[in-house]
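>>> got a sequence here, can you model it:
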Amino acid sequence: MKIENLPNEFTDARKVLQVIEDAGYQAYFVGGSVRDTILHTRINDVDIASSAYPEEIKSIFKKTIDTGIEHGTVTVMYDGKSYEITTFRTESGYQDYRRPDQVTFVRSLKDDLKRRDFTINALAMKENGEVIDLFGGIDDLKKHIIRAVGDPEQRFNEDALRMMRAVRFASKLDFTIEAETFTAITKHSYLLKKIAVERINVEFVKMMLGKAPSRGLNQMIETKLIQYVPIFNNYVSNIADLATLSISDYLNNETQVWSLLAVQCGLNDDQINHMMKAWKCSNKLTENVRLVVLACRKIMTDNLDAMTMYLVGKEDLDNACQIALAFGHLVDDDRIENEYEHLPIKSKNELKINGKILINHGFKPGPQLGRVLKHLEQAVVSEQVNNDYDSLLAASKKIINRQ
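Predicted coordinates for the structure are as follows:
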């Protein structure tokens, strides 16, 4: 196969390949960029592999950076842009089921490609658009199949994360996992315990944001991968029910992914915190999910109030609407957006009074002052007090008198 009109992402990088070839070495575009070019989908990173060893790459180009030279990667600065060039290599000795104990640089493109995970990712392309397919990747793309390169059991013993990558690609592309590859995942699913949660997290979220997240969830259940990820082994029936829904049209970001799962599994705030901590998610993401779940449940029970909208904020209110829609709830998002836009304030910083002003009026600094400001904030949002200086000052004095 030869691709006549290469996407713009390759335009500048082609010059780098030509320089390497002019120096007497081989150079190819490899991996996902070639796959996505054939599929006519958006290209993320353009990866370059070469028969030139790192020191040889450094001798060809004037300015280079040793990005990951122990694994054969050198960053080349050329015409004001940076390009990562990785030497063809073989790997061996995967004692931790993730990283090779030994990396050996080689001159053979075939040796480099055969260590890769799936046939659709083991493609190489010359700078002129000619595709090198040594393992049937193009045919698998046409048949919509995820197939391991060579022996799938060996591939997954080398790197157990590849099992999650299989279900991620199946979801992302809406492909089927080939039978032998699927069987190998089922047989070795327990090896996922060897992989850092952070790495599983990345693949899982990408899976949920793919074309067919329900396919991915079902495959995780069928292969028993679900048993070896945090939390969800206790909610398999919930996850199975979720997989019956058409959720792909409603998931656009990480917050929505975790919020959807929290609602489906019926998690309270403490359980949400536990889930997010187990999956090594950030505190900020955890708080966003907690707020989205709060709003979503109120939307789904037609109980959304001004204070909830205020606490949740515009972005996460939109996220909550999407989750409610995913569960089949009829959401009047125009009405919700209109009500949010007409809130008296969107932030406590919009209050026409603050702690400094109250102190100037004789209020003592400390926790009590904070409680007064919180009362004022709630009173303004619920339209019990107007957001003007005189009204807020009068209200604050009443609050102090009651306390």
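>>> please count neighbours and contacts with C-alpha atoms only from this point.
Fine.
>>> can you pull out the strands in this structure?
Secondary structure of the chain (DSSP state E): strands at 27-30, 47-50, 63-68, 73-78, 81-87, 89-92, 102-105, 123-125, 131-133, 145-146, 176-177.
>>> how about this one, so we can line them up?
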Amino acid sequence: MDAKLEQAAGAASVPAPALNGTRPSAGALAVLAALEGAGLEAWIVGGWVRDALLGAPSHDVDICCAGSWQENEAALEAAGIRVVESGVRFGGIAAIAGGERIEVTSYRLDGFYTDGRHPESVQRARTVEEDLARRDFTVNAMAWHPERGLLDCFDGAGDLARRQIRAVGEPRRRFEEDALRMLRAVRFACRLDFSMDPATAEALAACAPLLDAVARERVGWELDGILATGRGGDALLHYPELMCAAIPELAACRGFDQHSRYHAFDVYEHTARVLTVAGELSLSRVDGAGPDTAPSPSLMWAALLHDVEKPACFTLDERGNGHFYGHPERSAEAARAIMGRLACPGALVRDACLLIRYHDRPLEAERTDLLRMMGRLSGSGLDTVRLMNELLDLKRADTLGKAPSCFYYVEDIERMREMVRELVANREPYSTSTLDLSGRDLIEAGVKPGRQVGALLSRALDAAIDGVVPNARAELLAYLGL
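Modelled structure (predicted):
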């Protein structure tokens, strides 16, 4: 380490004041010391301040500084801190200190937003207060310094205490500047389990059409973040205009009466309830991975889109009962198009669409039925056991989103889950790859390479699933007459 950096790190290692019991990292303090040692006022801003006040695990550190990016870079390099020139167009660089990447940005004022996403120009601001005034939400518009303390011009700390998300200044102006902020507002509200300030919520609904100007992959990234909180159902229920602007196909589901004794809610509210239950169960220590682990993305996307084509499949019989024949298959096709448009990863699209396709297929707590379903969820790159459990999760959430008369099925689903565990533990086959018999075994037994090998493996698999023969190589060969 450079001698100057050692000196800065040494000064930073002296116990520094903490914000709500959270201390900045040694690297962050070294960067602060280097900037201010060069006469450049600097503050820690943004997520780290918010999370420290919440008593949450510390966020990546961002620093805002009075110097230009060139002055900031010179000050850091003089202290022996490596700099990466990233975002210099907006006055930003990255400092690498103590193995940590710390973003350093000059005080700035944004010019006009001509594309609803990026400022046309960026100007230097004279003070940190001016910089904080351009930020999105009050909980993100606070600054802190180990010696000068907390700078909170917009009562962000008060909003944290009130558990609400509120735009800085005029909400509509904030969203007109950058329409993606609307989804960010919802993501923060879901992640923190906060409500939305009434004026900000009103602006969300009014400005929702502005989302059309945002690149679809950015919309997809924010939607994925909302779903990852496990509270995507809240987003659907509380911010329907925005969610339907993000995924226009959802709009047809709003208020769509299912005309069914099995459903107590319209298609949209049913979807929200399914998403809520799936998220809650995934965050449960008993049934899911626990509150510190994000829910499965494939399960969340499947819950969101599992009934998206129901309105298009609706028919009404002579008794006034609604039917949605073919909606799982059509919803899977629609989900593939929607998720592709939103630039979701291919493996995620594949898994979510499989869950959607089979979510409504009748399934019983019976060995053969379960193995056949596991076979449908098997193939190259597929985690069959995970997908089977997620399918059962989706079925359970779907059941609990219906009328109370359907809730009995939850017990059957949990019985199926236990049976799946036993089937896997007992090495019961559900695909040719899980057979205790391979193509090489057949060839060694005298079968000529070609289609006959695959046909014999399929025959052996059917027999093993039906319980005609055990999943053991010798017995399978004998069953095939080899």
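>>> mind checking the strands of the first structure for the one nearest to residue 222 of the first structure?
For residue 222 of the first structure, the closest of the strands of the first structure is strand 176-177, at 11.8 Å, according to CA to CA.
>>> hmm, back to that, let me have the strands of the first structure in TSV, extended by distance to residue 160 of the first structure and mean neighbour count.
Compiled in TSV, the strands of the first structure are given as follows (distance: least, CA to CA, whole Å; neighbours: other CA atoms under 10 Å):
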stretch	distance to residue 160 of the first structure	mean neighbour count
strand 27-30	22	26
strand 47-50	23	24
strand 63-68	22	15
strand 73-78	23	20
strand 81-87	23	21
strand 89-92	14	18
strand 102-105	17	15
strand 123-125	21	25
strand 131-133	25	21
strand 145-146	16	25
strand 176-177	16	20
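>>> out of those, which is closest to residue 323 of the first structure?
Checking these against residue 323 of the first structure by CA to CA gives strand 176-177 as the closest, at 26.6 Å.
>>> can you pull out the helices in the stretch 1-150 of the second structure?
All helices of the stretch 1-150 of the second structure, identified by DSSP state H, counting those that start in this stretch, fall at 3-12, 26-37, 47-54, 69-78, 128-133.
>>> and those helices, which is most packed in?
Highest mean neighbour count of the helices of the stretch 1-150 of the second structure: helix 26-37, a mean of 24 (counted as mean count of other CA atoms under 10 Å).
>>> what does it rub up against?
Outside helix 26-37 of the second structure, the residues that touch it by CA atoms under 8 Å, 6 or more residues apart in numbering are 5, 8-9, 11-13, 41-43, 61, 63, 65, 72, 75-76, 79, 81, 95-100, 102.
>>> before we move on, what about stretch 123-141 of the first structure?
The contact list for stretch 123-141 of the first structure, computed with CA under 8 Å, 6+ apart, reads 1-6, 14, 17-18, 27-31, 34-35, 39, 110, 113-114, 118-122, 146-147, 149.
>>> format the strands of the first structure as a markdown table; extra columns: distance to residue 224 of the first structure.
Output for the strands of the first structure, formatted as a markdown table (distance: least, CA to CA, whole Å):
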| stretch | distance to residue 224 of the first structure |
| --- | --- |
| strand 27-30 | 31 |
| strand 47-50 | 33 |
| strand 63-68 | 35 |
| strand 73-78 | 35 |
| strand 81-87 | 35 |
| strand 89-92 | 27 |
| strand 102-105 | 30 |
| strand 123-125 | 30 |
| strand 131-133 | 32 |
| strand 145-146 | 18 |
| strand 176-177 | 15 |
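>>> now residue 192 of the second structure: closest residue in space that isn't a chain neighbour?
residue 163 (8.0 Å; CA to CA, 6 or more residues apart in numbering).
>>> what about the one you found, neighbour count?
For residue 163 of the second structure, the count of nearby residues is 17 (other CA atoms under 10 Å).
>>> and it? What does it align with in the first structure?
In the first structure, the residue matched to residue 163 of the second structure (TM-score structural alignment) is residue 144.
>>> surely its match is in contact with residue 178?
No. Using CA atoms under 8 Å, residue 144 of the first structure is not in contact with residue 178; the gap is 9.4 Å.
>>> separation between the corresponding residue of the first structure for residue 420 of the second structure and residue 274 of the first structure?
When the first structure is aligned by TM-score structural alignment, residue 420 of the second structure is paired with residue 336. Counting by CA to CA, to the nearest Å, the separation of residue 336 of the first structure from residue 274 of the first structure is 30 Å.
>>> one more: residue 258 of the first structure?
With distances taken as CA to CA, residue 258 of the first structure is found 12 Å from residue 274 of the first structure.
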